[in-house]
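>>> Mind folding the following:
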Amino acid sequence: MSTQPHIYRLEGLSCTNCAAKFEKNIKEIPSVEDLQLNFGASKLTVTGNVTIEQLEKAGAFDGIRVYEESYRPELGEKRSFWSSRENRATVSSFVFLLAALFIEFGTAAPGWVPIVFYVAAIAIGGFSLFRTGLANLIRFEFDMKTLMTIAIIGAAIIGEWQEGAVVVLLFALSEALEGYSMDKARQSIRSLMNIAPNSATVRRGTELATLDVNDIQIGDTMLVKPGQKIAMDGIVAVGESSINEAAITGESMPKHKQIGDAVFAGSLNEEGFLEVTVTKRVQDTTIAKIIHLVEEAQAEKAPSQQFVDRFAAFYTPAILLVALLVATLPPLAFSGDWSEWIYRGLTVLVVGCPCALVVSTPVAIVTAIGNAAKNGVLIKGGVYLEELGRIQAIAFDKTGTLSEGRPAVTDVITFHSYTTEQVIALAAGIEQFSQHPLASAIVRYATDQTIAPVATTGFRSLTGRGAYAEVDGQQVKIGSPALFGEHEELSQSLCETILSLQQDGKTVVVLGSEDKIYALLAVADPVREVSASTISRLKAMGMQRLVMLTGDNAVTAQAINRKLGLDTVEANLLPEQKLEKIRALQKDHGSVAMVGDGVNDAPALASATVGIAMGGAGTDTALETADVALLADDLTKLPYTMELSRKTLTIIKQNIGFALALKVIALLLIIPGWLTLWMAVLADVGSTVLVVLNSMRLLRVKE
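Below you'll find the model as predicted:
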């Protein structure tokens, strides 16, 4: 019977070759049924009965540490430099190398004395390297450590002890730098993991206790003081306060929360005391879902990474063949010096190490996705990150995307000396019993203006037209102009006023009785304040086509577009028609993004090259279904996301091009003998460091 998968977090997983070997070692444990290793997130999922000790033994060759999934490193937690066996070995190797150089060039000691120190430097600094490399060599597994082991042993055989010691030292430094760089790239996830506190004060009955978040249950009441972070998702039961959700959504402005409002784990309570009823377990909170999705996204291989992996599979054997030919062909065919050409063959092996090439894509992808998550944008995988960089056209849903998605009263025009307060009180008195969105807008307006609804009786809804009720014994109606039919006060000038409001994209509601029209109320779905500036920024970035796809009427859609300046407006569309429009855009422009609310327009979102959901952080549908989710429901994040993806594409191309170009140049320098063994290692280390530093530039991309 299969056991449930168990998730572990890893430390010390520094390179893709090490990850592959670690994965292979775990598969050899008899009780392991299945496993998934996420290199980017440094996370391991194992199905089967296995202990942490067994897993750490499988990773002992690289000093990999294994922890339970709940393990969260404390911010600022630092390990001693000397606690690392690799660091101690590297420093010791460096000391022996310096001693050997001093003895060889600064004293008159016999020639064998510095060799002893060179051998000590090689043995101490390269012990873990040789152990892995020789084991791989026996199994004919040719990875980076195998190539380096052959090169160093070859250097010792031909008497290049100094070169061998320098190569060991430089390789140890490169391993440390690669581990450090990947750790920096993973910091974005670690910072997400530390957003929510590990414990909270909980009241159960009359008792208060500080509990670990893993022990808090749904229905518990958390007490949150001003200045404290909220530990779990929940609903405010007592109190009100300003809550800063920037850590979750990237939105800097605090939100006012009161009884009945949802709050998220990791958000900061700024001023008031709150009692919060817990609604989700720790593994189901919004921040936990975001972390999980970001980690899964980093495990997804982008197209360029898949290319590099396929290329590397042929590249390493090709380098071995070239090195063999360089070492043997000139001596055999042209009577070249064996020692000289073996040395050059070994140099080819060192130059051929694909370190920079292998990390060129994953470190950029991990960094970019982590940066996006910290800024309130969830990108579900490297493939979507790359596709975003190629987008040439964007289609927008209107309601809830370009507009607020919630109708609001925009105009109140009164007649017969009625005041705005009077007509709103009358309208709210009738509409408070209705479930229609326009009715809700009027009731909200009354509440916002602190206008109390008048008392009404005999409410009745007239489907598709409006409603009426009794006010002080008189029937008062509210609804569409059609409800008032041939009303004597529905004059031509009044009809022209109604038509003018409708042409501005507003829905007109008439309030009146059998003998009088009291007022016209215009209701509209307001355009988001940031929509126009976002469209302008996207045009400035060179987007070829920006389109609105809406099921609303053409008059309303065109009225909104006069404020936005989109290239095309398509109105009166059913969901399947939106899908057809997306496919037509793809034929004309190739890569197309669709921006919607994550709930509606599912076919169009799914059909687009990249589906982008305007989903608040608590919207499960947006988190689960979209390729990209804008967690703050903030349209300004879209240009930032496009810029980040384009920058990522550029950096990946730079990394791959630089890594390959440096290899070619180094190989050409070997032929005339201008490149030494230690220079080859330095070139390889340098290229890896530069590729990583270039990828780190993605951390500087801001909104």
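
>>> going forward, measure contacts and count neighbours with C-alpha atoms only.
Fine.

>>> tell me, how many neighbours does His256 end up with?
By the criterion of other CA atoms under 10 Å, His256 has 12 neighbours.

>>> Ignore what I typed, I meant Met614.
Neighbours of Met614 (other CA under 10 Å): 29.

>>> Equivalent analysis for Leu321, please.
Residues within reach of Leu321, counting by other CA under 10 Å, total 15.

>>> what's the helix or strand for it?
helix 303-334 (DSSP states H and E).

>>> Output the contacting helices and strands for that helix.
Packing partners of helix 303-334 (3 or more CA pairs under 8 Å, 6 or more residues apart in numbering; DSSP states H and E): helix 338-351, helix 355-359, helix 382-388.

>>> Second chain to compare with the first, below:
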Amino acid sequence: MRQHYRLEGLSCANCAAKFEKNIRELPEVKEVQLNFGASKLMVDGAASVEDLERAGAFDGIKVRQENEKAPTRIPFWKTGEAKSMFASLPFLIGGWLLLLQYGEEFPAAIGLFALSIVIGGHRLLRTGLVNLFKWEFDMKTLMTIAIIGAAIIGEWGEGAVVVFLFAISEVLERYSMDRARNSIRSLMEIAPQQATIIRNGLEEVTAVEDTKIGEVMLIRPGQKIPLDGKVKSGSSFVNQAAITGESVSVLKSAGDEVFAGTLNEEGAMEVEITKWAEDTTLAKIIHLVEEAQAEKAPSQAFIDRFAKYYTPAIMVIALLVAVIPPLLFGAVWTEWIYSGLAVLVVGCPCALVISTPVAIVTAIGHAAKKGVLIKGGVHLENAGNIRTVAFDKTGTLTEGKPAVTAVDSFSEMDENEILAYAAAIERYSQHPLAKAIVQKAKDLPAVYAENFQSKTGRGVQAVIDGELYWVGRVEAAQELADEVEQKMDSLRSQGQTIMLFGRGDEILGSIAAADTIREESKSIVQRLYEAGVKNTVMLTGDHRMSAAGIAQKLGITQVEAELLPEDKLQKIKELQNGKGKIAMVGDGINDAPALAIADVGIAMGGAGTDTALETADIAFMADDLHQLPSTIRLSRKTLKIIKQNVVFALGLKVLALLLIIPGWLTLWLAIFADMGATLLVVLNSLRLMKWK
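Purely as a prediction, here's the structure:
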């Protein structure tokens, strides 16, 4: 039986790996998956919460059921670790005052240092000794060896300083990781846990888990919507920022979809529930973000492999530093053992191991709050390396709501007849151009069609009064009169799309339609170039001349027109061969194959569109192109911060290790370098929370 749990107190990547290993060794556990970024645990087996907490007792990890309410958060300075740290400080200060006055051998000074070590480091020493007996060498093991070694060679003061600085590092690291996880935690707390349901004409407040699809919720002004649904009656402006990132409220009335966690502002509404609590758009976002945070980015996987060899290498170096100078050159044993212990401390891999995941967790969680769903570290990294962006035209660069602009007859039928017959056929189609024709013909006498058929990428046909009529692409026609071709070229040069109308093999007329270019499209394309994108490509089924007219207005560098749906897939493959990393931007429905094969598939309008959430690597929950250059900038900033983190983590350690040569590397300086590297990495990553 699979159980999902939330974890409290999980702040160290090494500790997370050890916790997972301990759980895996429990006899009743078949499978375990630990998500460090989301602080979440999946266990397949009969292990109890008590069993799991015992497995994490070495780091004080607390376990609770996934649906159990989170405990009230206490300030980081009131945690057990912080209290021990503060309690040890007076003994540390007292010991140093006595040492400075009476010397290193003064028993009272040694006693105060020993008390400071025990009070501030009892958790560290207990875990480190257990690890040492199990021959497990992690950060706490290395620290324990260093502290015991310092005491043995008489450096009690420095041992106490190491314990105190390490405690500061642990407390601040835990606080920083909590800050990094705040984005996803705040998402989880958005939706109300109770809903007001109208049952038998009476209002009843019930837990969202106990509601049913089809029941009606009453949403009062100022209340958050507890579950996804459709407005049954009433209307109101709803703030959807929690889901889509849009700051402008949207008017919702009968028939409109609303999402859990959004805020009803003005009017009262009755909303029919359409999804269970665990299936709401918000729940899907949270689940996908947590899965994304668990997925290791390429850089993180590399760092993890590197760390496996790095720790043993540091231990070997520390041993060589401690024994070679005394053995080969007659140096003083205590001095070089001390230097070896300092190498152990400075070599702790904590900052290196955490350098990538903390940046990934922060970026993905914060982006989700802004309405951008990034489904994994690998996609975040790929987005940072995008060189070419390919756009689907309809619904992405344009509004996706074309309108008929002209109807021409090449036969005895007049324009209204052509429009009425075409609307009769297109009434069965879902294509945006079909809807434009039906809308234009709504006031004309109705014509009835039967035996409707759709020819993908070519057009549609149906039988009217016993004869076969069709509406289709110009490219499907064999030949056209010169004057007809010239008229069509004139319309196409203005960015209009032409459809032919015919009967059997005869062309009877044409219908021109134009889709409105989104106001922001031109500025977005320009911002992409400013963000470092080198090429932009439009992929469309439109005639080449129509597509070229729109591309020229927007500043798009390459046009691929007259494409069938399967052709878009092939074009993406061709672009991947010579244009670097490719992003494909579409609506997530017609463009699903192209989105899937692109290096980064980006779907527009993910809110309420399951296909977009499932198909794309990145989904913009609002139908907002502005999020595209911003997301690329976020990805590039994340990559930059990861590189900075690795440089900080390794650079500070290398610098500290170089101090061994003149003999300047002390234990307290070593722990300060290790602590400094860890805090620099975490604080540097938290800068991503300022992304807008």
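
>>> Quick TM-score on the pair, please.
Aligned and superposed, the two chains score 0.89 in TM-score terms (TM-score structural alignment, normalised by the length of structure 2); 663 aligned residues with a CA RMSD of 3.1 Å.

>>> Quick check: which of the helices and strands packed on helix 303-334 of structure 1 is nearest to Asn561 of structure 1?
Closest to Asn561 of structure 1 of these, according to CA to CA: helix 382-388, at 24.4 Å.

>>> now that closest one: which residue numbers in structure 2?
Residues 377-383 of structure 2 are where helix 382-388 of structure 1 aligns, taking TM-score structural alignment as the criterion.

>>> The matching stretch vs structure 1, mean deviation?
By mean CA distance after the TM-score superposition for structure 1, the fitted stretch 377-383 of structure 2 averages 0.8 Å away from its aligned residues in structure 1.

>>> got the contact list for that stretch?
292-293, 295-298, 360, 364, 374, 581, 583, 599-600, 617-618, 631-632, 635-636, 638-639 (CA atoms under 8 Å, 6 or more residues apart in numbering).

>>> Tell me which of these fall in helices.
Judged by DSSP state H, these include 292-293, 298, 360, 364, 631-632, 635-636, 638-639 as members of helices.

>>> Tell me which residues of stretch 164-181 of structure 1 come out buried.
164-179, 181 (16 or more other CA atoms under 10 Å).

>>> Where in structure 2 does that stretch fall?
Going by TM-score structural alignment, stretch 164-181 of structure 1 sits over residues 159-176 in structure 2.

>>> check the fit of that stretch onto structure 1 and give the mean distance.
Mean for stretch 159-176 of structure 2 is 0.6 Å (mean CA distance after the TM-score superposition for structure 1).

>>> what sits up against that stretch?
Contacting residues not belonging to stretch 159-176 of structure 2 are listed as 9-12, 76-77, 81-82, 85, 88-89, 92, 113-114, 116-117, 120-121, 146-148, 150-151, 667-668, 671-672, 675, 678-679, 682-683, 686 [CA under 8 Å, 6+ apart].

>>> Among the helices and strands packed on helix 303-334 of structure 1, which comes closest to Ser267 of structure 1?
Ser267 of structure 1 lies closest to helix 382-388 among those, at 26.9 Å (CA to CA).

>>> any idea which helix or strand comes after that closest one?
Counting by DSSP H and E, the next helix or strand C-terminal to helix 382-388 of structure 1 is strand 393-397.

>>> hmm, who's touching the helix or strand just after that next one?
Following strand 393-397 of structure 1 in sequence order, the next helix or strand is strand 408-414 (DSSP H and E). By CA under 8 Å, 6+ apart, the list of residues contacting strand 408-414 of structure 1 from outside reads 420, 423, 438, 441-442, 444-445, 518-526.
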